[in-house]
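> Sequence and predicted structure, then a few things I'm wondering about:
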Amino acid sequence: MDTTHKESLVEKAKAYQQKGDLANAEIFFSEALSNDPNSVETLSNLGMLYLMKGNAQQAIDSWQKALSLDPENLESLSNLGFICTQIQDFQNALIYLEKASKVAPERDDIGLQIAQIKTHFGQYDEAKGILKPFLDSEPLSQNSYLMMAQLELLTNNSAGAKSNLEQLLKKDPNLVEAMINLASILETEGKAEDAHNYLTQAAQKAPFHFQANLELGRFLGQNGQAEEGLTYLKKAVQIQPGDWGIHVHLGNTYQEIGDFDNTIKSYKKALSINPDDLGTRQNLSRVMSRFVPPWHLRMLADHERNDAFEQAIEKAIKAESVALDIGTGSGLLAMMAAKHGAQKVYACEQSKYIAEAAKENIGKNGYAEKIQLFQAKSTQLTAENLNPKPNIIVAEIFDSGLLGEHAVPSFRHALESLCEEGTKVIPKAAEVKGKLLHAPKSSSVNPITKISGFDLSGFDQFRVPEEYITQNLSEITHEFCSDEFKILDVDFEKLWPAMAPNQCRRFDISVEVTDNKPIHGIAFWFTLFMDDSIMLSSAPGRKDNHWGQAVSFFNQPIIGSSGQKLKVTVNYTDTKIWFEDPQLV
């Protein structure tokens, strides 16, 4: 065999491959292999060529043949590990990659792939063990530090994640990805100023870095600096216009400043790129439906609600009381606190127009000197805004499903950042309960399909998909298919820890079916515990209940019979409750 000729053929093939001329590259690789069928190098190169052409199986065959000749061929082992990972054949991927790692234990890219697969299998400690040697390796393995930080977060060790990222920044002070990840942790911990500093540094060090501009713009938009945030988000759009997520953040930020036309345009652009994203469709539906808020007057007309709040406020207020009313709306609860003797009342209302009306109401009732009104979210306030600090929180920021008006994150921020230690919250706690529901007529429009024989599915765009609806059950045809069961307890004075974005808590419940009718979903409601003795319920049957009840419809009715058990997964975050995987057991 003429090895010089073979090498010439291989070099010509590689040259064509680098130019993107894969057809000629294949011709020369094939000729080289014909001259030397046992050339491991040619087989390995040919496998990569096949992969570039999209012929995954031919690539696999070529690399496996190379391994039959040289079981320790590093490139074939690592490439097979990569391609098996891409096709989600993780078991075989792990086999190939672990063999490759034995051949080249210094290769951090191989170690990272192994750690990723271990993470996929939930083997977090093993993944950490694989990454640990690379943390002290030379040259610096930035990705090993970044992944180790993610593993620490997955195992609820935010301190360890921060430590890894801080060590990485000491070794590489200009690494933008480490700054962004560290800012994300600090933001979750409520350390907004520190998070802001890291994101600002990232954008300054890499002004054309897509993620740096996106994250700083998003952060500013969510923290009362929407106009400045738009500058960075628009820059991110210029850098990467085809990313659907940036258009979502742009829509969110336009919404913060009340520019609903651009909000809708941004959400529609995101959906043109990613039409299947449920969250964006929900956001678009919410914006389109917010122009007609139907609940303000009904809330004020709920006198049992008004009386329960006033009774609890009157019992709690002392001469030294300083109250914070979150989401004051008309100003009613703030004025109750002032009426019953609070020395100072702070009231927050993010809507410009509602805040203006509240200010007018407060003035008309003679409380302008005692009540300080902020046209802002309470989460935009700092302790410096409030002197003296509040020691009582009063708020009615609940929807029919309890959490949808952001009560939990608002209370958490106020308790941790604005109020004195030991601050009372009115209401102090809540309990969510529900029943299995048979509601054949209402289920026919959740989702909307055929009505009276006509396909009306085009109207389904006006329904927020996969989200509970608010419904006063006394107004619809329905029957219950179970006894009342508990769904969730919430202690507003001792809330659960903040969850990272896109995380939720979940657990299964089992409910006994008490009727043979089809089960269309779950109706649920709550009881507010104003204090230890005053309660207010949104359960069916209470007249003038402005909340109504929440109804979560299943995608398909469940056909069961009395005595069977229905298992369903309860999911919740700070802002919503939903149900998944209903099945009879």
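That came through fine. None of these values were measured; they are calculated from a predicted model. Numbering: from 1, shown residues only.

> contacts and neighbour counts: CA atoms only from here.
Fine.

> How about residues contacting stretch 395-407?
Residues from elsewhere that reach stretch 395-407 (CA atoms under 8 Å, 6 or more residues apart in numbering): 325-328, 333, 426-427, 432, 468, 470, 524-526, 538, 547-550, 574-577.

> hold the first one in mind and look at this next one:
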Amino acid sequence: MTDTPTPTVIDAAQRFRSNDLAGAEEACRAILATDPHNAGALHLLGLVAAYTDQPDTALDLFAEAIAENGNDPSFHNSRGSLLFQQDRPAEAEEAFRAGLAINPRLPELHGNLGNALKAQGRLDEAADCFRTALDLRPNAPEMHHFLAATLRDLGEPDEAERHFRSALEQVPDYLDVHYSLAELLSTRGRLEEAEAEFRIVLAAASRFIPAQVGLAHALQGLGRAADAIDAIEAAHGQAPDHPMVRATRRLIYSNAVPGRHLPMINDVERHEAYRRSLERAVTPESLVLEIGTGSGIVAMMAARAGAKTVVTCEANPILARVAKETVARNGYADRIDVVPRPSTQLTVGEGRDLPEKADVFVSELVDTGMLTPRMLSVLRHARTHLVKPGGVIIPRASTIHAMLVETPELARINPVQCIDGFDMESFDVFRSPGCQRIDLGADAHTPLSKPFTALDFDFTRNMPEEGRRVIDVTVTTAGTCHGVAFWFDLVMDDAVVYKSESRARTNPWKQAMIFLEKPITLLAGDRLRVVARYDSNQISFGIDG
């Protein structure tokens, strides 16, 4: 009887590539039974473990393979890739650099290193890695995609768009790129083009929720309210409990009538903060840029403070028309130019929207929950393209404060469900998205903790599009925690801070509240791990564990 020959690493690799993971594992173990130091078999066995959801075993096997033969860059690449998947980017970086030290001409390793650096917020270094990968392999669509996404985050949308389109020239049905390009175009205010890209994605992947939501935002921005509602209702029909769908659905409905502007123009404390800060920043030679003019009152404050020229933009054409009329009625038409377009469409240069980049940049994009959709992207674009280096930015920062709260009356209708025996859940769509408004000066509530600092934002620099912080909070008063109330400080400059915690009746923002899905009964002395999160649209809170 003839003995079965021991398989080779090539045999094991062929089985792995054909997705015969059990066969690949069997072949590797047979090899290692006769040659326990076979680095190739150890590496392949590690890949099998990684694909069968055994990450710790896989990392051990990759380490053994490297110990046996540290000169194979693919071993380091596999280890780095798994570490990156486990959200360990610093360790992944070390592994990728080890592979590149062996062979610096491997584009995949440069690309993987770029992703590890990007995950650590080192965007410039990441972009250099992707560029190196493209130098080595110019026709690598995924590297164009990675570079484009990084350039977008660096505030270089023109270059980002060029690389997105280069990827699509090579792979026209690259849906991830179509979606990323759609988001970029949407942020830049090119909404008709964004709509077309979103529809390409949805034609091939009709249940891709982010594209459905993006399409709804684009249609709303185009003033096609009925189409926007149809788009978000289609998403709601597929995923009614998806947080992004729920938030956008409420946003579209609640924004049908922009009723926030009347309370805003009566907020005495807000006016004082902007007025004082502008008076400190503006000189007779200042070119002031304002984003989101609304009523036009802040632009007029800048002109009254002595600015030579004020350019203010407003994406809502109706608001822009009324603001222009208000400016003229107050005698500032010769110094204030109201541009009825989003800030991402403004141009700079002689004869354009801005004669040059602005000396002072002022914005009022916040809402009750501080962040509004794509606010960070809009600010990043303005800093990069519309404001002089070192220009004054008002406000320049924000701090989010929060506390645990018991508020049974408000909890009864958040969300809207049964009222007086009637099922009123359909009416819940009219609530504002994400957080709800609470007036801590008027609404009945019991603080269950001391206020704590939850998040910090620096509007003078590029921040990640999303982030989180875990805070250990001690319960000071026994009760039922219905959620987390929060508010914000807008740091206008060194001396001026606007506080939305103000209990003044003229404060239009009041405070915000995130209601827990299930209330929690607490005793004094209990400790909760509160998770504060933000993304490109909103701030939210949850309880860890």
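Cool, the structure landed. Predicted model, so just to flag it, every value in this text is computed and none were measured.

> Can you turn the buried part of the contacts of stretch 395-407 of the first structure into a PyMOL selection?
What follows is the PyMOL syntax selecting those of those that are buried according to 16 or more other CA atoms under 10 Å:
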select buried, resi 325+326+327+328+333+426+427+432+468+470+524+525+526+538+547+548+549+550+574+576+577
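
> how many neighbours does R162 of the second structure have?
14 (other CA atoms under 10 Å).

> Could you tell me which of the contacts of stretch 395-407 of the first structure are located in helices?
Within these, residues falling in helices by DSSP state H are L333.

> Show me the contacts of stretch 395-407 of the first structure that map onto strands.
When DSSP state E is applied, the contacts of stretch 395-407 of the first structure are split such that 325-326, 426, 432, 470, 524-526, 549-550, 577 fall in strands.

> Do a quick rundown of the strands in the stretch 351-500 of the first structure.
371-374, 392-395, 424-426, 429-438, 450-451, 454-455, 469-471, 479-480, 485-491 (DSSP state E, counting those that start in this stretch).

> how about those strands, which one is nearest N24 of the first structure?
strand 454-455 (54.6 Å; CA to CA).

> check the fit of the closest one onto the second structure and give the mean distance.
On superposition with the second structure, the mean distance recorded for strand 454-455 of the first structure (mean CA distance after the TM-score superposition for the first structure) is 6.7 Å.

> Run through who's touching that strand.
T449.

> How far away from the center of its chain is that strand?
Remark: strand 454-455 of the first structure is offset 35 Å from the chain centroid, using CA atoms, centre = their mean, to the nearest Å.

> Then stretch 25-42 of the second structure?
That offset, for stretch 25-42 of the second structure, works out to 45 Å (CA atoms, centre = their mean).

> same thing with stretch 441-450 of the second structure?
Put simply, stretch 441-450 of the second structure sits 30 Å off its chain's centre (CA atoms, centre = their mean).

> again, but for stretch 60-80 of the second structure
The answer for stretch 60-80 of the second structure is 35 Å, by CA atoms, centre = their mean.

> Quick one: end-to-end distance for it.
13 Å (CA to CA, to the nearest Å).

> One more: stretch 168-179 of the second structure?
Span of stretch 168-179 of the second structure from end to end, CA to CA: 11 Å.

> How about stretch 315-326 of the first structure?
Span of stretch 315-326 of the first structure from end to end, CA to CA: 19 Å.

> which parts of that stretch are buried?
316-317, 321-326.

> Stretch 440-451 of the second structure now?
440, 445-449.

> Mind putting these into TSV with distance to H217 of the second structure?
TSV is the format used below for those (distance: CA to CA, whole Å):
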residue	distance to H217 of the second structure
L440	32
H445	35
T446	37
P447	36
L448	37
S449	37
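
> what does F524 of the first structure align to in the second structure?
Per TM-score structural alignment, the equivalent position to F524 of the first structure in the second structure is F486.

> need the contact list for that match.
Taking CA under 8 Å, 6+ apart, one finds 369, 400-403, 511-513 in contact with F486 of the second structure.

> neighbouring contacts of the strand or helix carrying V473 of the second structure?
Element membership of V473 of the second structure [criterion: DSSP states H and E] is strand 467-474. Applying CA under 8 Å, 6+ apart, the contact partners of strand 467-474 of the second structure are 449-450, 452, 454-455, 524-535.

> again with stretch 489-506 of the second structure
263, 266-270, 273-274, 276-277, 393-401, 439-441, 487-488, 507, 509-511.
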